[in-house]
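task: produce atomic coordinates for the following.
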Amino acid sequence: MDKQRLTEGQMRLGANTLRMLAVDAVEKANSGHPGLPMGAADYAFTLWHNHLRFNCEKPDWPNRDRFILSAGHGSMLLYGLLHLFGFDLPMDELKNFRQWGSRTPGHPEHGAPGVEVTTGPLGQGFANGVGMALAAKMAAARFNDDTFSPIDHRIYAIVSDGDLMEGISSEAASLAGHLKLGNIVYIYDDNGITIEGKTELAFSENVGKKFTALGWHVQRIDGHDFDQIEAALGAARSEKEFPSLIIARTHIAHGSPNKADSAAAHGSPLGAEEALATRQALGWPKETFHVPAEVRALCRRRTEELKGEYAAWQKGFQQWQRRNPEKAALWEEMWQRRVPVELDEKLLKASAGADGATRSLSGRVIQQAAALVPALVGGSADLEPSNNTGIKGAGSIAAGSFAGRNIHFGIREHAMAAMMNGMALYGCFIPFGGTFLAFSDYCRPSIRLAALMGLQVVYVFTHDSILLGEDGPTHQPVEQISALRLIPNLTVFRPADGTETAMAWNAALAKKSGPTALILTRQKVPTLLRQDAFDPKAVLRGAYVVETADTPLVTIMASGSEVSLAMAAGNLLAKQGVGARIVSIPCLETFLAQSASYRQSVLGGRSVRVAVEAGHGALWWRLLGRNGLFIGVEAFGASAPDRVLAEKYGLTPESVAERIVKHLKRKPAPPSISPME
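Just a heads-up that it's a prediction; the model follows:
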């Protein structure tokens, strides 16, 4: 807590500074959301000045409190706070709000000092914070002792009506209450206004009773009353067992004489006339981007106090390291997310040469990876027996018991994916989570944000095609693989056997700059018989030649379970005098990123190209060219055994070979330059 409590006048001066910085930045940009920063300024300044623990010069300090602006449209509130409290965000950046190349984009983006997470899609920040809180509990269980606690901080967030309307927040709140994550303190900015008007147009639930039922500690306050704000934050800090929600009733655009409590202030500038009227109402100078010297001094004094707390923690941490050399070594290994140099060789020993469904082979690899990479933790959306995501002997996470490595997310794919992002953002852990591929659609918004933020997250998506069988078209993915491949910076691996599965996991554990999706079969696949010169590292380049005729007329490309299908079709073609080159492409986008010379060496010269995949064609056409052939599934599946589905959808060796022969006999299209050559 603050060592010298400020007067109400000082607190209001700080809050009004935040208000007017938001007004001025939005006016200058002629774009933005002034309403939320103006309404939230009182409790936001109180939180940052009196309670939040950070070091502006060491923004990545592991034991800092995390602050999330889940209502990311109010980004100028965060930028104003970061500027006032000494982070590397000078005034020129506030003046360049929403402009090209500035560090003050329209919604907060992870990577700038003090910005913990990219927010904007509502509900994401709420769920990210739950993931951070879980990661903090798990880290504390590993490292804290009776003498010193390297991890004892909290996760704070400001959430809005929109955040709470999104279903992802309810999923995450349910799990937070179930796990009793008492290190969460969220402030709900209850201003009663959305873009379309009053929230009562579509939102009338009793938020307090709902969160109480979910196992949260709930308080209600006037969000403009500094005594109530301080008391509520103090009570939330004292609450150790339950996550806290402070429902702060506020006025959007508080301080604006004519636009307070109106939807007009939600997503548009106040306008020059109303901005001037607001200045006059608050007794504020006409000078834009004005920061009173007293506010500068108050914030500077607070940051110096916090640096003292950081120094005390560092001293305690160094003593803890000397007392606990093994834990200190583990700390370094986990926070650096280190993987052993020989990881690929050891993972290959777990699954290479073994037949089975790639989901089962992945489960074997997970056991070996977990033994080698202590940062690896994860779970499933109540599908562990099907996803094979359990780490054997590692224990399960439960309320009051956070030393395990297996997380039971429940049937909450939305929250699972966003919480994984929060865990990755927190540091210390490499999170993975599993569900059926068809349900990756529930995860997709969080996957996109993980790719945008460059987070090391691993998705284990099983039951990867219509060949999963009898569960039918609701569970049989068709377009999902192609849809995932379209997300920039997401690496999508669809391995064909145990060797490729091991190398796909190796790639996921090595890639620290973005997420990886592993696409795995339900049905068994055989071990591929490869050329003698095969090097497993070729898998990491996205594609390689499995086998080839001396003078191939056709190059058959495939992924996953269809590689063995392509090989069988190639054998049938050989009996008809048609030589084939079989190419496995476990990661299409990685292969597309290789040099033209490597692509040419894999795909060959003038042979006709065919791609086989039990799904939608999409990116395959970048390799096929105008004379190519795609054999896949571009309609929904059906409920039947996998053998019947393969026959009905033309995914048998005989059907594939027949289609290729017919294609070779047709008149070719006029010559054209392949987009990949």
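
hey, let's count contacts and neighbours off CA atoms from now on
Noted.

all strands for the stretch 201-350 of the chain, in order.
Ranges of strands in the stretch 201-350 of the chain, per DSSP state E, counting those that start in this stretch, are 217-222, 244-249.

quick check: which of those strands is buried the most?
Stretch with highest mean neighbour count among those: strand 244-249 (a mean of 24; mean count of other Cα atoms under 10 Å).

so which elements touch it?
strand 184-190, strand 217-222, helix 226-238 (3 or more Cα pairs under 8 Å, 6 or more residues apart in numbering; DSSP states H and E).

follow-up on the earlier one: quick one: closest of the strands of the stretch 201-350 of the chain to residue 141.
strand 244-249 (20.9 Å; Cα to Cα).

one step back: could you identify which of the helices and strands packed on strand 244-249 is most buried?
Mean neighbours per residue, mean count of other Cα under 10 Å, is largest over these for strand 184-190, with a mean of 25.

what's the neighbour count on residue 319?
Using other Cα atoms under 10 Å, residue 319 is surrounded by 13 other residues.

also residue 658?
Residue 658 has 15 neighbours, counted by other Cα under 10 Å.

quick one more, to check against the first:
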Amino acid sequence: MSSFTPAQSDDVSVATIRALAADVVTKANSGHPGAPMGMAPVAHVLYSRFMNINPKNSKWFNRDRFVLSNGHACALQYVLLHLLGYKLSMDDLKAFRQLDSLTPGHPEAGHTDGIEVTTGPLGQGFGNGVGLAIAQAHLGAVFNKPGFELINNFTYVFSGDGCLMEGVASEAASLAGHLQLGNLIVIYDDNHISIDGDTAVAFTENVGQRFLSYGWQVLHVDNGDSDFRAIYNAIAEAKLEKSKPTLICLKTTIGFGSKQQGTHGVHGSPLKADDIQALKTKFGLPADKSFFVPPATYDAYADIGKRGASLEAQWNSLLGEYGQKYPKEHGELTRRISGELPTNWEQCLPVYKSTDAAQASRKLSEIVLTALAPVLPELLGGSADLTGSNLTKVKGSVDFQPPSTGLGNYAGTYIRYGVREHGMGAIANGIHAYGGIIPYVATFLNFVSYAAGAVRLSALSGHQVIWVATHDSIGLGEDGPTHQPIETAIHFRSTPNLAFWRPADGNETSAAYLVALKSKKTPSILSLSRQNLPNLEASSIEKAAKGGYVVHEVESEDLTIVSAGSEVSIALEAAAKLNAEGVKTRVVSLPCWLVFDKQPEEYRLSVLRSGAPILSLEALSTAGWSKYSHEQYGLPAWGASGPYQKVYEKFGITGSNIAVVGKKVVDFYKQKGGPVVSPLVKAFTL
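Next comes the predicted model:
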């Protein structure tokens, strides 16, 4: 292990970071100065001695990844990005937390150069860090060759007390320990302060002992305020441990150097003007200057950038040599880094005829995954301890496991997440953020709600995570209301940039995967049935890929029934009865609202057209269906336990009853009189 060599610029650089963080928050009159001031020394040591990055190319593939899980401390990260020479100017620092600035209130990936993942909700970044580490371990195992360590970066995570209180971090940490992720180093800002005050009021566990029990290496730094050598030694020691992730418990003083240091008063409030002046004087900076950076600090951080540029140049040279010796692997690696899918991969998607056997859409999903696996090696899947129910493991696939366990290897493409839905979601976001991998994860639809925080950040950040969410309605039957997701669909349908698919048959299931895999910046939830569904006569991948289409057409209709998933076949049964009685009835399948809403207005109005009432049908809450229908039929409240056919009968979701309901709708609108205008016709749409 190399030893720490002090630099003349160390003290002034740390002082600069502290003062800039205070200035940034004070100018905005909003933010959190305490943690940035307390973590300035570890941030400086990490970046000046360890981080392999190139600020001139923030997407260099083998860069070290940095995650600020305690995202409220983002003033620290913005200051570092500016000093390092990323695309963040001093004016951007001065615009902290202002409208449309590059320095929003919490870090946002894709918005600010150099930000790897969107953080803020505590614990999410911790989970992202585990995902980033998994991705590196997997891609390294797949592509590295003797003499060609192309993918060997580390992931560093800054985390606070709040992150470690959140359950999502515990779930992710537990799995990281099992997976022996030696490339993951978490630095815990142990300052004993949260919003409510001293952590003694609620958080008195022995964090180090907890992480030891997870299988982590735990190191301690008693003076994170000024002992640069101890900080350096801890990080260097962490990098030497190859079979365990490392937690560095770093004792710091929140708001170090200010009059309120060590108190919760400096956690989330700007410093007073006299406090900032005294702080700068104490650290040898001009008290009368705001946003001041000494030349020595800029020079020191420019050197970090030069080092990174040199490292990337060396890596590019190595990649070229790799291409000469391993052209096939080189082509595959560069394709995956670019995010492009193989040519004609869509041709492997299964296509169905109405005469094909009825199957549960969870089984149809398994058939798609089996077809995709040979042509899309970037798929890295897993399930939250429901593999046999979700049907997500492709036959013959190898588990992603530490080789020492004998259960698989890091080149494996199937992750056993255990019963950790929230951690799984946050980890999947990190896997996608790394690049070169499309993650899919699985559980029952009802339990995607456990991961709602991570799903929301998938949508906000544009992470292409695919959720295989089976057992999606009262159709799961005997498990009853505790497992039947009545309200879940509308929750996720209402989430911006989240494609919630509820396919009705085999072609619609293939279409859901088609669109999900082409949507590089949109997560998808595939809501899949436990019960068998017949293949529809008029369905096709092409039609379903529009999010909605006419599955049974008649002219001059009296009624249109619009439905999704397992209820489309019931709607068709009802339509057949109504048509036999002389009530001309169309049926529309609407497997994905988000995708349908993106179609041209002319097309949408041809599917859900004016002229006759539209009745929606779904074995879930009716909330949201008024956007597409005049009348809604679904679940009034919770489901029930029993054989699924009996449960459907109990709630009147049968062809016979929906025919009766449909006749009532037709009679009502005829008696009401006047034109019936499509619910899609609006004065404006957002």
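
TM between them?
Superposed pair, TM-score by TM-score structural alignment, normalised by the length of the first structure: 0.96. Supporting alignment: 669 aligned residues with a Cα RMSD of 1.7 Å.

related to what we said a few turns ago, would you format the helices and strands packed on strand 244-249 of the first structure as TSV with distance to residue 538 of the first structure included?
What follows is these, written out as TSV (distance: least, Cα to Cα, whole Å):
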stretch	distance to residue 538 of the first structure
strand 184-190	45
strand 217-222	53
helix 226-238	53
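
that older thread, to residue 32 of the first structure, which of the strands of the stretch 201-350 of the first structure lies closest?
Using Cα to Cα, the nearest of the strands of the stretch 201-350 of the first structure to residue 32 of the first structure is strand 244-249, at 22.4 Å.

so the closest one aligns onto which residues of the second structure?
The counterpart of strand 244-249 of the first structure in the second structure, counting by TM-score structural alignment, spans residues 246-251.

distance to residue 273 of the first structure added to the strands of the stretch 201-350 of the first structure, as JSON lines?
Output for these, formatted as JSON lines (distance: least, Cα to Cα, whole Å):
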{"stretch": "strand 217-222", "distance to residue 273 of the first structure": "29"}
{"stretch": "strand 244-249", "distance to residue 273 of the first structure": "27"}
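
of those, which is nearest residue 50 of the first structure?
The nearest among the strands of the stretch 201-350 of the first structure, by Cα to Cα, is strand 244-249 at 16.1 Å.

compute the inter-axis angle for that closest one and strand 184-190.
Strand 244-249 of the first structure and strand 184-190 are oriented at 20 degrees to each other (axes from the mean of the first three to the mean of the last three Cα atoms, to 10 degrees).

mean distance between strand 244-249 of the first structure and the second structure after superposition?
Mean deviation of strand 244-249 of the first structure relative to the second structure after superposition (mean Cα distance after the TM-score superposition for the first structure): 0.4 Å.

residue 507 of the second structure matches what in the first structure?
When the first structure is aligned by TM-score structural alignment, residue 507 of the second structure is paired with residue 499.

same deal with residue 371 of the second structure?
Alignment note: residue 371 of the second structure maps to residue 368 in the first structure; criterion TM-score structural alignment.

what's stretch 384-395 of the first structure in contact with?
Here stretch 384-395 of the first structure makes contact (Cα atoms under 8 Å, 6 or more residues apart in numbering) with 359-360, 362-363, 366-367, 370, 378-380, 403-406, 433-436, 460-462.

and if we set it to 7 Å?
The contact list for stretch 384-395 of the first structure (Cα atoms under 7 Å, 6 or more residues apart in numbering) reads 359-360, 363, 366-367, 379-380, 404-406, 434-435, 462.

so it matches what in the second structure?
Aligned by TM-score structural alignment, stretch 384-395 of the first structure falls on residues 387-398 of the second structure.

start to end distance for that stretch?
With Cα to Cα, to the nearest Å as the measure, stretch 387-398 of the second structure spans 13 Å from end to end.

next: stretch 26-33 of the first structure.
7 Å.

picking up where we left off before, distance of the residue nearest to the match of residue 371 of the second structure when sequence neighbours are not counted from residue 647 of the first structure?
Leaving aside its chain neighbours, residue 368 of the first structure sits nearest to residue 347 (6.2 Å; criterion: Cα to Cα, 6 or more residues apart in numbering). Relative to residue 647 of the first structure, residue 347 of the first structure is positioned 35 Å away (Cα to Cα).

between the two, tell me which one has more neighbours.
residue 347 (26 against 13).

list the contacts for the counterpart of the more buried one in the second structure?
Taking TM-score structural alignment, residue 347 of the first structure has residue 349 as its aligned residue in the second structure. Residues in contact with residue 349 of the second structure, defined by Cα under 7 Å, 6+ apart, are 368, 371, 510.

before we move on, back to that, can you lay out the contacts of stretch 384-395 of the first structure as JSON lines showing distance to residue 584 of the first structure?
JSON lines is the format used below for the contacts of stretch 384-395 of the first structure (distance: Cα to Cα, whole Å):
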{"residue": "359", "distance to residue 584 of the first structure": "18"}
{"residue": "360", "distance to residue 584 of the first structure": "20"}
{"residue": "363", "distance to residue 584 of the first structure": "22"}
{"residue": "366", "distance to residue 584 of the first structure": "23"}
{"residue": "367", "distance to residue 584 of the first structure": "26"}
{"residue": "379", "distance to residue 584 of the first structure": "29"}
{"residue": "380", "distance to residue 584 of the first structure": "28"}
{"residue": "404", "distance to residue 584 of the first structure": "37"}
{"residue": "405", "distance to residue 584 of the first structure": "34"}
{"residue": "406", "distance to residue 584 of the first structure": "33"}
{"residue": "434", "distance to residue 584 of the first structure": "24"}
{"residue": "435", "distance to residue 584 of the first structure": "25"}
{"residue": "462", "distance to residue 584 of the first structure": "19"}
